[in-house]
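Novice: Okay, predicted coordinates and the sequence, questions at the end:
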Amino acid sequence: MEAVAKALHPDSKEKRYCNNEIISISKQLLVQVLELPFDSKSRKMTDLLKTFDGLDITKYANLVSQKLKINQDIYYYDNEHKNYYRGLQVMYQQENENDKQESIKTIRDADFEVIPQIDILVVESIWEDNKISHAFAIANKQTLTGLKFCPHCNSKAFDPKDKNYSRDYEIHIIQCENNEGKIVKKVKLDYIQKPFVPHIMQNKTYQYLLSNGRQHEFKPTQYFITYDLETVPKIVNKKFGKSSYQMYELFPLSVASTIRNKQGIKKIFFSQQDGEDFIVQWLNQLFKEAEQVNADNQYITEACTIDDTIPYSMEVPIVGFNSSRFDISLIISQMQ
């Protein structure tokens, strides 16, 4: 609670707080937060502090904000990237109708009610295999984090090193000042209302058939291609000793495909016997077969010709077996 007390009572030209004053204030805040049944200067408080380990600021952040009616920005240190960042923002919320009525009365008496905003830095350390959190009051969060914060909402941050810093900062400052520091979310509606039907809008074929009252003619994709690539592991590097390792690389042996079209089922097979570029040969043959599969999937008129009026731009489905993790890299490396 000393960090909260220090943040709520910063030093100024008129008043500087010594350590004893901050400790005394923190005791009063502790009694208020935990609703202790005794005074902060009583004997019971002294006995309590002898065994009191302190409050975990992250666990009791919501309770502290509600009891003290403050807003908190809690910062942490990132050891990996060597910088400070805001990890938690706790805002004071009105709990019941009495608080709302009191707030309305306060607003009537004054132009507005100012909720104090404090910044806390939490540093974690290990002592005797136990994690200990230390809380500190932040005097200047911009100097600590190296970021420029909006003076109105105190939540939006900008990096001064960014090339668009000045532009983005000025735009946000104007908007935030007009909104009185409040986050205002606006919903932008289309000029013409459209229903949310992705299964129609993302399928040009079904969209066309539905608009012309021919949705009963819609058909699923019937023809496709499958493939299976056979590989064997090949040792490319190994070492034995105190630190042993053995590295493998997949080596392609053969590839087989099955093509299903209107003429029936066709199978093609390529292996090392066809040359070291057998994957390239297979790809060339695969694209030729895909043209026929794509033509067979088109919509046909009564005259047995392709109906050009119905838009059809579906990709030819090519299904691989156990190929998503290993085999696909061997295929992509051969594509030109």
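Specialist: Happy to help now that I have it. Residues are numbered from 1 along each chain as shown.
Novice: drop to CA atoms for contacts and neighbour counts, all remaining ones
Specialist: Fine.
Novice: contacting residues around Leu229?
Specialist: Applying C-alpha atoms under 8 Å, 6 or more residues apart in numbering to Leu229 gives the contacts 252-256, 321, 323, 327.
Novice: where exactly do the strands run in the stretch 201-336 of the chain?
Specialist: For the stretch 201-336 of the chain, the strands defined by DSSP state E, counting those that start in this stretch occupy 224-239, 245-261, 264-271, 318-320.
Novice: So which of those strands is nearest Gln101?
Specialist: Proximity to Gln101 (C-alpha to C-alpha) singles out strand 318-320 among these, at 65.3 Å.
Novice: Relative to the whole chain's centre, how far out is the closest one?
Specialist: In terms of C-alpha atoms, centre = their mean, to the nearest Å, the centre of strand 318-320 is set 31 Å apart from its chain centre.
Novice: what does it rub up against?
Specialist: 224-228.
Novice: 10 Å - rerun?
Specialist: Here strand 318-320 makes contact (C-alpha atoms under 10 Å, 6 or more residues apart in numbering) with 223-229, 257-259, 286, 290, 327-328.
Novice: Restricted to buried residues, select those in PyMOL.
Specialist: Remark: buried members of the contacts of strand 318-320, expressed as a PyMOL selection using 16 or more other C-alpha atoms under 10 Å:
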select buried, resi 223+224+225+227+228+229+257+258+259+286+290+327
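Novice: Please render the contacts of strand 318-320 as a markdown table that adds distance to Leu189 to the earlier fields.
Specialist: Output for these, formatted as a markdown table (distance: C-alpha to C-alpha, whole Å):
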| residue | distance to Leu189 |
| --- | --- |
| Tyr223 | 41 |
| Phe224 | 41 |
| Ile225 | 43 |
| Thr226 | 44 |
| Tyr227 | 46 |
| Asp228 | 48 |
| Leu229 | 50 |
| Ser257 | 49 |
| Thr258 | 48 |
| Ile259 | 47 |
| Leu286 | 46 |
| Ala290 | 42 |
| Asp327 | 46 |
| Ile328 | 43 |
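Novice: nearest to Ser103, of the contacts of strand 318-320?
Specialist: Comparing every one of the contacts of strand 318-320 with Ser103 (C-alpha to C-alpha), the shortest separation belongs to Ile328, at 63.6 Å.
Novice: for the contacts of Leu229, which one is nearest Lys100?
Specialist: Ser323 (61.4 Å).
Novice: Dump the contacts of Leu229 into a markdown table; add distance to Thr46 as well.
Specialist: Converted to a markdown table, the contacts of Leu229 look like this (distance: C-alpha to C-alpha, whole Å):
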| residue | distance to Thr46 |
| --- | --- |
| Pro252 | 77 |
| Leu253 | 80 |
| Ser254 | 81 |
| Val255 | 80 |
| Ala256 | 82 |
| Phe321 | 72 |
| Ser323 | 69 |
| Asp327 | 71 |
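Novice: out of the residues you listed, which are buried?
Specialist: Buried members of the contacts of Leu229, scored by 16+ other C-alpha under 10 Å, are 252-255, 323, 327.
Novice: another one to put next to it:
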Amino acid sequence: MYISDIDKVINGKLCPNNCQMIFNTKNQNYKRDLARHLKYCQGPETAKQVKLDHLPKPYYPHISNNKLLQKLVATGQSDLLSPTLNYITFDFETVESIINGVDNLIAQLEPLPIASAATINGLITTLYFDLRDGTDFIEQWISQLFEVAIKVNEANQSNIPEVQINDKNYIPYKPQVSVIGFNSKKFDMNLLLKHLIKNRTKIQYMGSTTQAKQTVVSHQDYDFDLRFIDILSFIPPNNTLKQFVEKFGTKGIKLTK
């Protein structure tokens, strides 16, 4: 598909030298002005050109944007890097609330309890809130979630190697604590967002209006961020929760209150 006559589209005469000059064809001096212009027109002032580096460079923003990772890779110390072993999981339990419409019957999901488990150096610490704790039980859980995340962040930071960065403009990478849900990008995150906004937070949302791929929550009282993600975004589709637990089990982890 292409435009056969661009002049009809713009309702005028476009300079054939691609300098983006347009002439009004209804003007009685149109031909004279066009001839004068073509006499001195040298084409576009700046032509776009592709400038390639002499040597090919890989694309790795996760390293180039992090000075610590950049130095470890550059100095051959990448073996000091270790995966993040401490994280938080959460889940809602809901019930259908029937809303009688005029012409049809509508069901709306309402949260009853919310539970989370924090893995800290092989130990699991749990949180549980429901309607018996008050109608603001979700906000109570969020408040306690940040407190538990302090210990999770400390455990993760203890595994990061100490590397000196000789750069006056170096800004340390702000750590993130992963809060992982299972099939949470639809209902769970949409429900949490309205409660997270009330807690002096700044939210960076990635995704559509119905599905949150990633939500990063910054709180002014804490030096780390909470990163809400859905584990289904990182594993093959059509996995049930039972199958996921069997594949990525919790062997060797002790449960604590």
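Specialist: That came in fine, so what should we check first? Keep in mind the model is a prediction, meaning the values are calculated, not measured.
Novice: host element of the residue positioned nearest the centre of the first structure?
Specialist: When C-alpha atoms, centre = their mean is applied to the first structure, the residue found nearest the centroid is Gly87 (14.0 Å). Here Gly87 of the first structure sits within strand 83-90, counting by DSSP states H and E.
Novice: next one: that strand to chain centre, how far?
Specialist: Distance of strand 83-90 of the first structure from the chain centroid (C-alpha atoms, centre = their mean) equals 16 Å.
Novice: so where is stretch 206-221 of the second structure in the first structure?
Specialist: With TM-score structural alignment applied, stretch 206-221 of the second structure matches no range in the first structure.
Novice: Looking only at residue counts, what's the top helix in the second structure?
Specialist: In the second structure, with assignment by DSSP state H, the single longest helix is helix 137-157.
Novice: which residues of the first structure does it align to?
Specialist: For helix 137-157 of the second structure, the aligned range in the first structure is residues 278-298, judged by TM-score structural alignment.
Novice: Name the residues of the matching stretch that come out as buried.
Specialist: Within stretch 278-298 of the first structure, the residues that qualify as buried are 278-280, 282, 286, 289-290, 292-294, 296-298, counting by 16+ other C-alpha under 10 Å.
Novice: did I read that right, His152 of the first structure in a strand?
Specialist: No - counting by DSSP: H, G, I helix; E, B strand; the rest coil, His152 of the first structure falls outside a strand, being coil.
Novice: Tell me the residue in the second structure aligned with Pro233 of the first structure.
Specialist: With TM-score structural alignment as the criterion, Pro233 of the first structure pairs with Glu96.
Novice: ok, that match - contacts?
Specialist: 106-111.
Novice: Asp327 of the first structure and Glu2 of the first structure, how far apart?
Specialist: Note on Asp327 of the first structure: its distance to Glu2 of the first structure, by C-alpha to C-alpha, to the nearest Å, is 60 Å.
Novice: Revised request: answer the last question for Ile332 of the first structure.
Specialist: Distance from Ile332 of the first structure to Glu2 of the first structure, by C-alpha to C-alpha: 61 Å.
Novice: now swap in Ala290 of the first structure and tell me
Specialist: According to C-alpha to C-alpha, Ala290 of the first structure and Glu2 of the first structure sit 72 Å apart.
Novice: so how many other residues sit close to Ala135 of the first structure?
Specialist: Applying other C-alpha atoms under 10 Å, we find 21 residues neighbouring Ala135 of the first structure.
Novice: name the element it belongs to?
Specialist: strand 130-137.
Novice: Now check the first structure for the residue matching Leu192 of the second structure.
Specialist: By TM-score structural alignment, Leu192 of the second structure lines up with Ile331.
Novice: Pull the number of nearby residues for that match.
Specialist: Ile331 of the first structure has 16 neighbours, counted by other C-alpha under 10 Å.
Novice: cool, Val179 of the second structure as well?
Specialist: Val179 of the second structure is flanked by 22 other residues according to other C-alpha under 10 Å.
Novice: In the first structure, what residue corresponds to it?
Specialist: Aligned counterpart of Val179 of the second structure in the first structure: Ile318 (TM-score structural alignment).
Novice: hang on, the earlier thing: which of the contacts of Glu96 of the second structure are also in contact in the first structure?
Specialist: Retained in the first structure by both residues aligned by TM-score structural alignment, their matches' C-alpha atoms under 10 Å are the following of the contacts of Glu96 of the second structure: 106-111.
Novice: Quick check: PyMOL command selecting the buried ones in those residues.
Specialist: Listed next is the PyMOL selection for buried residues among these, using 16+ other C-alpha under 10 Å:
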select buried, resi 111
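Novice: Taking the kept ones among the contacts of Glu96 of the second structure, tell me the two that lie furthest apart.
Specialist: Every pair of those checked by C-alpha to C-alpha; the farthest is Ile106 and Pro111, at 16.5 Å.
Novice: check contacts around the residue lying closest to Ser257 of the first structure once chain neighbours are set aside.
Specialist: In space, and not counting its chain neighbours, Ser257 of the first structure is closest to Tyr227: 4.1 Å by C-alpha to C-alpha, 6 or more residues apart in numbering. Applying C-alpha under 10 Å, 6+ apart, we find Tyr227 of the first structure in contact with 255-259, 267-269, 286, 318-323.
Novice: mind checking the end-to-end distance for stretch 230-247 of the first structure?
Specialist: Stretch 230-247 of the first structure end-to-end distance (C-alpha to C-alpha) = 19 Å.
Novice: how about that stretch: buried residues?
Specialist: Buried residues in stretch 230-247 of the first structure, defined by neighbour count with 16+ other C-alpha under 10 Å: Thr231.
Novice: Stretch 60-75 of the second structure too?
Specialist: 67-72.
Novice: Would you mind pulling the contact partners of it?
Specialist: Identification of contacts with stretch 60-75 of the second structure by C-alpha under 10 Å, 6+ apart yields 77-81, 160-165, 167, 170-173.
Novice: Nearest residue to the match of Pro233 of the first structure in space, please, no chain neighbours.
Specialist: Leaving out its chain neighbours, the residue that sits closest to Glu96 of the second structure by C-alpha to C-alpha, 6+ apart is Leu109, at 4.6 Å.
Novice: That neighbour contacts Asn190, doesn't it?
Specialist: No - in this structure, Leu109 of the second structure is not within contact of Asn190 by C-alpha atoms under 10 Å, at 11.7 Å.
Novice: how near is Leu68 of the first structure to Gln28 of the first structure?
Specialist: Using C-alpha to C-alpha, Leu68 of the first structure is found at 11 Å from Gln28 of the first structure.
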